[in-house]
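J.: Only the shape, not the letters, is given here:
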């Protein structure tokens, strides 16, 4: 059990799920999955980022569920209620897990909007071209993420000497297993500087800190090692479904250059959203903007329930 207590009230507390389930990935990882909103609504599947969890999507899930959207979110392996799988940290594992969730929560012909933040976006890229994603993803959403050169382009540590020394410093940061300890005023300030835009409200910083501090240090290190060597640039052109991109202009972990590189490589980009003043934790910093993008993808790319049946009836009556 994590010593960091989750928020239990307010807009950043996780809403009560309408359903929960356990999904087993092809590599044996057990994944905790939660659903929000009506079971018969259009579906959005969300993958969170490094050191986060289902709770990271709380304000987005709550807003979409209120709109009648079925929101499916899962804890990446080792995060939240999904136990760690030793020795199984890789981009292939990320893709395996996402595909397992899609197959478990969607019918054979059912489609969804699939969104990911940070490592969750990398998860979608890693799964590009896989039959499960091609079959089930009507549209995709890449939020505050990048495909390569994460260490060298990060701007968390102001290291002089160019990309080489800066990249080394960020690799050491990403792969550290040092315990974060309890949430404190110092850790809140450090986390806010590294991951959020200036002027983030205290309640948003608190929610972010509780989520990140709850991640086990060995899991943080294991996935950090994957991120330091990440190169999914050849996967991005394989994301042929309509894809929207959102990024903050003050993101120090995946600066805006990553989003612009994704946009240039995507075959079917349907929206670029550069949010002024936001950092890396955009779904917590500005859940309204993130929700609006997902809401638009649902409206544009998911047919209402019964639409196919109605169309077939019309054709047969002619």
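T.: Received, thanks. This one's a predicted model, so the numbers in the text were calculated from it and none came from an experiment.
J.: only C-alpha atoms for contact and neighbour calcs from this point on.
T.: Fine.
J.: And the strands in the stretch 101-250 of the chain?
T.: In the stretch 101-250 of the chain, the segments counted as strands under DSSP state E, counting those that start in this stretch are 112-117, 137-143, 243-248.
J.: how about these in CSV, adding mean neighbour count and distance to residue 51?
T.: Below are the strands of the stretch 101-250 of the chain laid out as CSV (neighbours: other Cα atoms under 10 Å; distance: least, Cα to Cα, whole Å):
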stretch, mean neighbour count, distance to residue 51
strand 112-117, 26, 11
strand 137-143, 27, 16
strand 243-248, 25, 19
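J.: Mind checking these for the one nearest to residue 152?
T.: strand 243-248 (18.2 Å; Cα to Cα).
J.: coming back round to it: TSV for the strands of the stretch 101-250 of the chain, including distance to residue 64?
T.: Formatted as TSV, these follow (distance: least, Cα to Cα, whole Å):
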stretch	distance to residue 64
strand 112-117	12
strand 137-143	15
strand 243-248	17
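J.: what's the closest of those strands to residue 207?
T.: Taking Cα to Cα, strand 112-117 is the member of these nearest to residue 207, at 16.1 Å.
J.: residues in contact with that closest one?
T.: Residues outside strand 112-117 that contact it (Cα atoms under 8 Å, 6 or more residues apart in numbering) are 42-49, 121-124, 136-145, 283, 294, 297-298, 301-302.
J.: Of those residues, which belong to helices?
T.: 121, 122, 123, 124, 136, 283, 294, 297, 298, 301 (DSSP state H).
J.: and of those residues, the nearest to residue 203?
T.: Nearest to residue 203 among these, counting by Cα to Cα, is residue 283 at 13.5 Å.
J.: Let me know how buried the nearest residue to that closest one once chain neighbours are set aside is, in neighbour terms.
T.: Once flanking residues are discounted, residue 283 sits nearest to residue 290: 5.9 Å by Cα to Cα, 6 or more residues apart in numbering. Residues within reach of residue 290, counting by other Cα atoms under 10 Å, total 22.
J.: here comes the other one, which I'd like you to weigh against the first:
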């Protein structure tokens, strides 16, 4: 064995030992320490789930944290993140457990875990005076975060096309959607979820099924690609999380300035049972209705949304 080979071998052995020590440390860390463990772009929660996150813009800028919709990931916020980062804001977004580049745990695909994961990201990065922005399922995540963790680190909140207060029709929520709607989504997911995501994106999500609408192939492909990155079981379980979770008590705990934005042609999360209802439950909430806007207005109406977010942040 020559000198170069011996040196290379030694370097490889050293690297392996260091890696092994790191893995062992992570495995033996207490849950409290595990919740704070992070690398350059991941955070490990107390129950061992690795969450991928983005942290853009100046680190000393006002903080905006984004929570994404189903079955997407943090890439769905890129138009808002790059805009606000260019305006001097620090913008953070993570891939929800089971989605995107995060771990795909078999269990824990529910709103309580989603909210606790959001708390883990905020705590690990030690973010303060945060404006929370949630889209669709992410709006439920924001609501449950405030319900479970309070507003000690929160300055403002924004709900965009969001699922609260409760999507499912029940005896005390007659304006909700019948269970058959969500059972149909579950059935389609099991039969061919790839086709389901294409159908949602090329139809009601962006309003491409409306007369005269011109489908945008890029948006459809982006939705499909993000959806297919999600774990099958995780995305399936999340259907119940976004449809059957009752956020009414969470919304009543909001004690920070809150903006609700919703399109009045939202075919996925109808405005009357969601945006308008949430605005009534959150004390002092401001409601902005986008006439003719579909569910996916973060893309179809991104310029207006970006400006509305900026105006709200500057207040």
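T.: Received the coordinates, thanks. What you are looking at is a predicted structure, and each value in this text was computed from that prediction instead of being measured.
J.: hang on, the earlier thing: for residue 222 of structure 1, which of the strands of the stretch 101-250 of structure 1 is the nearest?
T.: Closest to residue 222 of structure 1 of the strands of the stretch 101-250 of structure 1 is strand 112-117 (Cα to Cα; 18.3 Å).
J.: Quick check: that closest one compared with structure 2, mean distance?
T.: With mean Cα distance after the TM-score superposition for structure 1, strand 112-117 of structure 1 departs from structure 2 by a mean of 0.8 Å once superposed.
J.: Tabulate the ones in helices among the contacts of strand 112-117 of structure 1 (CSV), appending distance to residue 74 of structure 1 and neighbour count.
T.: Below are these laid out as CSV (distance: Cα to Cα, whole Å; neighbours: other Cα atoms under 10 Å):
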residue, distance to residue 74 of structure 1, neighbour count
121, 14, 26
122, 15, 31
123, 12, 29
124, 14, 30
136, 16, 20
283, 15, 20
294, 17, 21
297, 20, 24
298, 19, 21
301, 22, 17
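J.: Determine which two of those are furthest apart.
T.: Longest span within these, Cα to Cα: 136 and 283, 23.4 Å.
J.: so how far is the first residue of stretch 41-59 of structure 2 from its last?
T.: Using Cα to Cα, to the nearest Å, one end of stretch 41-59 of structure 2 lies 15 Å from the other.
J.: what does that stretch correspond to over in structure 1?
T.: Aligned by TM-score structural alignment, stretch 41-59 of structure 2 falls on residues 21-39 of structure 1.
J.: mind checking how far that stretch is from the chain centre?
T.: Distance of stretch 21-39 of structure 1 from the chain centroid (Cα atoms, centre = their mean, to the nearest Å) equals 15 Å.
J.: buried sites along it?
T.: Across stretch 21-39 of structure 1, burial judged by 16 or more other Cα atoms under 10 Å covers 23, 25, 29, 30, 31, 32, 33, 34, 35, 36, 37, 38.
J.: Inside strands: which ones of those?
T.: Among the buried residues of stretch 21-39 of structure 1, DSSP state E puts 23, 30, 31, 32, 33, 34, 35, 36 in strands.
J.: how about the residues you listed, which pair is most distant?
T.: Most distant of those, by Cα to Cα, are 30 and 36, 20.0 Å apart.
J.: residues in structure 1 matched by stretch 240-260 of structure 2, start to end?
T.: Counting by TM-score structural alignment, stretch 240-260 of structure 2 lines up with residues 225-245 of structure 1.
J.: now the end-to-end length of that stretch.
T.: With Cα to Cα applied, stretch 225-245 of structure 1 spans 25 Å between its terminal residues.
J.: just stretch 126-142 of structure 1 next, same as before
T.: One end of stretch 126-142 of structure 1 to the other measures 12 Å (Cα to Cα).
J.: picking up where we left off before, for residue 104 of structure 1, which of the strands of the stretch 101-250 of structure 1 is the nearest?
T.: In terms of Cα to Cα, the element of the strands of the stretch 101-250 of structure 1 nearest to residue 104 of structure 1 is strand 112-117, at 12.6 Å.
J.: what range in structure 2 does that closest one sit on?
T.: Under TM-score structural alignment, the match for strand 112-117 of structure 1 is residues 130-135.
J.: chain center to the matching stretch, what's the gap?
T.: That offset, for stretch 130-135 of structure 2, works out to 9 Å (Cα atoms, centre = their mean).
J.: and residue 64 of structure 1, what pairs with it in structure 2?
T.: In structure 2, residue 64 of structure 1 lands on residue 84 (TM-score structural alignment).
J.: doesn't residue 91 make contact with that match?
T.: Yes: applying Cα atoms under 8 Å as the test, residue 84 of structure 2 and residue 91 come out as touching, 7.2 Å apart.
J.: out of these two, which sits in the more crowded spot?
T.: Comparing residue 84 of structure 2 with residue 91 by other Cα under 10 Å, the one with more neighbours is residue 91, at 26 against 22.
J.: Double-check that that one belongs to a helix.
T.: No: per DSSP: H, G, I helix; E, B strand; the rest coil, residue 91 of structure 2 lies outside any helix segment and is strand.
J.: How much space separates it from residue 118 of structure 2?
T.: Distance of residue 91 of structure 2 to residue 118 of structure 2, given as Cα to Cα: 14 Å.
J.: residues in contact with residue 311 of structure 1?
T.: By Cα under 8 Å, 6+ apart, the contact set of residue 311 of structure 1 is empty.
J.: Just tell me what it corresponds to in structure 2.
T.: Checking TM-score structural alignment: residue 311 of structure 1 goes with nothing.
J.: Helix, strand, or coil at residue 311 of structure 1?
T.: On the three-state scheme (three-state DSSP), residue 311 of structure 1 is labelled helix.
J.: Would you check how far apart it and residue 153 of structure 1 are?
T.: According to Cα to Cα, residue 311 of structure 1 and residue 153 of structure 1 sit 49 Å apart.
J.: likewise residue 73 of structure 1?
T.: When distance is defined by Cα to Cα, residue 73 of structure 1 is 29 Å away from residue 153 of structure 1.
J.: Look at those two and report which has more neighbours.
T.: Neighbours per residue, other Cα under 10 Å: of residue 73 of structure 1 and residue 153, the larger number sits with residue 73, 28 against 19.
J.: which residue sits closest to whichever residue in structure 2 pairs up with that one, ignoring its sequence neighbours?
T.: When structure 2 is aligned by TM-score structural alignment, residue 73 of structure 1 is paired with residue 93. Setting aside the residues directly before and after it, residue 93 of structure 2 is nearest to residue 66 in space (Cα to Cα, 6+ apart), at 4.9 Å.
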